[in-house]
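**Q** need the 3D shape of this:
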Amino acid sequence: MTTQTLDAPKTSDADQGDQVFHYVRKNKVAESAVLGTMVEALCGEVFPVTRAAKPGSPVCPRCKEIYESLPAGGSA
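**A** This is a model prediction of the structure:
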């Protein structure tokens, strides 16, 4: 019997060492942080919330582009 090592699939930007933060519906952040439920970012990435962004943290370019195209005063 032989054993073969497979590469793990890419599951987040953190896998490449490029930690970026995503825009997520505000009302889903606390639930995800406490219960570990999955959230979907504006860009479509799905993940559990594990940390909070600090001012100046890098933001996902696709999330930022989508967020800036939304009308002001929308409900999140």
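
**Q** C-alpha from now on. contacts and neighbour counts both.
**A** Fine.

**Q** toward the C-terminus from the helix or strand encompassing Val29, list the very next helix or strand.
**A** In this assignment (DSSP states H and E), Val29 forms part of helix 26-35. As assigned by DSSP H and E, the chain's next helix or strand after helix 26-35 is strand 38-40.

**Q** from the structure, what's the count of residues near the nearest residue to Lys28 once chain neighbours are set aside?
**A** Distances taken as CA to CA, 6 or more residues apart in numbering place Val39 nearest to Lys28, at 6.7 Å, with adjacent residues excluded. Residue crowding around Val39 was assessed by other CA atoms under 10 Å; the count is 19.

**Q** one more, please, to line up against the first structure:
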Amino acid sequence: MSWFGIGKKRSKLGKWLDRHGVAQIEVEKETGLSRGTISRLCADDENKPTMKTAGKIIKFLKRLDKRVSYEDFWM
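**A** Next comes the predicted model:
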């Protein structure tokens, strides 16, 4: 059982990370994006990344699951 995200409002991205046991800090380290950017994108589906930012996140997530796409989180 994963304890990530307990009691927090989560976006589709945040929920995906929780289900797969991926910590936001890991996304930060692997993508070079700021803690604030990752936190904002994991908190609310209203926050949409730039294409450059989304590309970095999707590139990292595809290493974990090749089926991941932009549409899974931001469409």
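
**Q** overall similarity of the pair, as a TM-score.
**A** Remark: TM-score between the superposed chains equals 0.28 [TM-score structural alignment, normalised by the length of the second structure]; 44 aligned residues with a CA RMSD of 4.4 Å.

**Q** hmm, back to that, touching, the residue nearest to Lys28 of the first structure and Ala30? I think so.
**A** No - in this structure Val39 of the first structure lies outside contact range of Ala30 using CA atoms under 8 Å: 10.4 Å.

**Q** quick one, longest helix in the second structure?
**A** Ranked by number of residues, the top helix in the second structure under DSSP state H is helix 51-64.

**Q** so which elements touch that one?
**A** helix 24-31 (3 or more CA pairs under 8 Å, 6 or more residues apart in numbering; DSSP states H and E).

**Q** the helix it packs on to helix 51-64, inter-axis angle?
**A** For helix 24-31 of the second structure against helix 51-64, the angle by axes from the mean of the first three to the mean of the last three CA atoms, to 10 degrees is 110 degrees.

**Q** okay, the angle between the helix or strand just after helix 24-31 of the second structure and helix 51-64?
**A** Downstream of helix 24-31 of the second structure, the first helix or strand assigned by DSSP H and E is helix 35-43. Angle, helix 35-43 of the second structure to helix 51-64, by the same axes, to 10 degrees: 70 degrees.
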